[in-house]
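*Asks:* From the sequence below, what's the structure:
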Amino acid sequence: MDAATIAGLLADPARLKVVAALALGAETIEQVAAASGLPLKDVALAARRLARGGLVLRDGHALALRTEQFGVAARAAAEAAPPPEPLSDDPAQDAVLSAFVRAGRLTSIPAQRSKRLVVLDHLVRVFEPGVRYPEREVNVLLAVWHPDTAALRRYLVDEGFLTREAGVYWRSGGTVEV
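*Replies:* Okay, here's the model as predicted:
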């Protein structure tokens, strides 16, 4: 069973409620109906479809969720997914960025200065050289990466990636794509 099949089975609200009730410990059609608030007929129809799809074992009125199918599908989907695009051409920098950047967001600000410098060099690329940014706009650009915009701003200024004067910031360091 693949992830798309599971998602298709769970796309129906009644089937989703049946799976939820089974996951929470219901073991019969009657218990699922009581836990889900669905009529017995709807539970029976949903259970039949889930059983045909391989997500539920059905023996008369007894039902059992095949929870192992979720793990199998998740592992298969992960194996089939293309590898993520490198965030840097430099393998060492890519390793650091891969550890701290997920889905275009910074998961945490590195405590180790050398790693933080790699991350800051990556973040500063959202600022165009020669453009002056008011603090509000800097916050908006940094909030896309991480909610602690004050810390990111401070690190970018302290490490020389941005310069600040009278509440206006501009890019003064970092790698520039040519």
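*Asks:* okay, CA-based contacts and neighbour counts for the rest of this
*Replies:* OK.
*Asks:* what residue lies at the spatial centre of the chain?
*Replies:* residue 103 (6.6 Å; C-alpha atoms, centre = their mean).
*Asks:* Could you measure from that one over to residue 84?
*Replies:* Between residue 103 and residue 84 the distance, using C-alpha to C-alpha, to the nearest Å, works out to 10 Å.
*Asks:* now residue 101
*Replies:* In terms of C-alpha to C-alpha, residue 101 sits 11 Å off from residue 84.
*Asks:* Please work out how many residues are found near residue 119.
*Replies:* 21 (other C-alpha atoms under 10 Å).
*Asks:* meant to ask about residue 146, not that
*Replies:* Residue 146: 19 neighbours (other C-alpha under 10 Å).
*Asks:* Could you double-check that it sits in contact with residue 106?
*Replies:* Yes: assessed by C-alpha atoms under 8 Å, residue 146 is found in contact with residue 106 at 5.5 Å.
*Asks:* where's residue 6 relative to residue 51, distance?
*Replies:* Applying C-alpha to C-alpha to residue 6 and residue 51 gives a distance of 12 Å.
*Asks:* do the same with residue 98
*Replies:* 40 Å.
*Asks:* Could you do residue 136 as well?
*Replies:* 55 Å.
*Asks:* Between these two, which has more neighbouring residues?
*Replies:* residue 51 (18 against 10).
*Asks:* Now the strand or helix carrying the more buried one: buried residues?
*Replies:* Assigned by DSSP states H and E, residue 51 falls within helix 40-52. By neighbour count with 16 or more other C-alpha atoms under 10 Å, helix 40-52 contains the buried residues 43-44, 46-48, 50-51.
*Asks:* swap in stretch 104-117?
*Replies:* Within stretch 104-117, the residues that count as buried by 16+ other C-alpha under 10 Å are 106, 109-110, 115-117.
*Asks:* To compare against the first, here's the next sequence to fold:
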Amino acid sequence: MDQLMSALADPERLRLYARIVLDELPPNEADSPAARKHLGRLISAGLVERLDDGSLRAGPEVFRRARTPEPTTGVPRHLTGFFARGRLTAIPVRAAVRHELLLHLTDTLFDTDRTYSEHEINEALYSVHDDTAALRRYCVSDGLLVREKDGSDYRVPQHA
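*Replies:* Sure thing, here's the model as predicted:
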């Protein structure tokens, strides 16, 4: 991506690239000394290609290839659509999918050998989503977290 940005950083090169993208560069102008100087850099960066007939083509695929992948988060592949930048963007509506998501969260956020206060549960859940009450409630109702009758403590059951 840095090579692409560097190639487009020069205003003259950027204008030339824009004219190629918009197909507004006459063939004779592409062979001028000024255009050739910048064209070599655009071609080497992969922004432009010269076709067999001598015409120039700029395709968007170079940007798709250069896109920086999101960091690996350990989220199961079928649940990655619910996350962006490490945060949960939506709580799944379908109960089965929501349960899988909650199972992933409880497995990654909580240890089975300790108890947690409600505040600790909320802090952990807040690290992935703002609606901690909903996530906590779903975890309890799905049996992934057990809450003491007085509401003072939570724990992950041994079988989950």
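*Asks:* TM-score them against each other, please.
*Replies:* Remark: TM-score between the superposed chains equals 0.60 [TM-score structural alignment, normalised by the length of the second structure]; 123 aligned residues with a C-alpha RMSD of 3.5 Å.
*Asks:* Relative to the first structure, which residues correspond to stretch 134-143 of the second structure?
*Replies:* Taken onto the first structure by TM-score structural alignment, stretch 134-143 of the second structure occupies residues 151-160 there.
*Asks:* what's the neighbour count on residue 30 of the second structure?
*Replies:* 19.
*Asks:* right, and it touches residue 36 too?
*Replies:* Yes: using C-alpha under 8 Å, residue 30 of the second structure makes contact with residue 36 at a distance of 6.6 Å.
*Asks:* coming back round to it: please say which of residue 101 and residue 84 of the first structure ends up with more neighbours.
*Replies:* residue 101 (18 against 9).
*Asks:* Which residue, other than its chain neighbours, is closest to the alignment partner in the second structure of that one?
*Replies:* In the second structure, the residue paired with residue 101 of the first structure according to TM-score structural alignment is residue 83. Using C-alpha to C-alpha, 6 or more residues apart in numbering and skipping residues adjacent in sequence, the residue nearest residue 83 of the second structure is residue 89, 5.4 Å away.
*Asks:* just checking, the one you found touches residue 80?
*Replies:* No: counting by C-alpha under 8 Å, residue 89 of the second structure sits too far from residue 80 to count as a contact (10.1 Å).
*Asks:* Residue 92 of the second structure belongs to a strand?
*Replies:* No: Residue 92 of the second structure is assigned coil when assessed by DSSP: H, G, I helix; E, B strand; the rest coil, not a strand.
*Asks:* The counterpart of it in the first structure: what's it in contact with?
*Replies:* Aligning on TM-score structural alignment places residue 92 of the second structure opposite residue 110 in the first structure. Going by C-alpha atoms under 8 Å, 6 or more residues apart in numbering, residue 110 of the first structure touches 100, 116, 119.
*Asks:* Could I get the full set of strands for the second structure?
*Replies:* Counting by DSSP state E, the second structure has strands at residues 49-50, 56-57, 83-84, 87-88, 115-117, 146-147, 153-155.
*Asks:* so can I have CSV of these showing distance to residue 40 of the second structure?
*Replies:* Listed next are these as CSV, based on distance: least, C-alpha to C-alpha, whole Å:
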stretch, distance to residue 40 of the second structure
strand 49-50, 10
strand 56-57, 12
strand 83-84, 37
strand 87-88, 42
strand 115-117, 61
strand 146-147, 65
strand 153-155, 63
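*Asks:* Which of those sits closest to residue 125 of the second structure?
*Replies:* Nearest of these to residue 125 of the second structure, taken as C-alpha to C-alpha: strand 87-88 at 9.8 Å.
*Asks:* Tell me which other helices or strands the lengthiest helix in the second structure touches.
*Replies:* In the second structure, taking DSSP state H as the definition, the longest helix is helix 95-109. Helix 95-109 of the second structure sits against helix 132-141, with contacts defined as 3 or more C-alpha pairs under 8 Å, 6 or more residues apart in numbering; DSSP states H and E.
*Asks:* How about the helix it packs on, which residues are buried there?
*Replies:* Neighbour-count burial for helix 132-141 of the second structure [16+ other C-alpha under 10 Å]: 132, 135-136, 138-140.
*Asks:* just stretch 50-70 of the first structure next, same as before
*Replies:* 50-51, 54-58, 63-66, 69.
*Asks:* Could you tell me the end-to-end distance of it?
*Replies:* From start residue to end residue, stretch 50-70 of the first structure stretches across 13 Å - C-alpha to C-alpha.
*Asks:* Stretch 75-94 of the second structure now?
*Replies:* End to end - C-alpha to C-alpha - stretch 75-94 of the second structure spans 18 Å.
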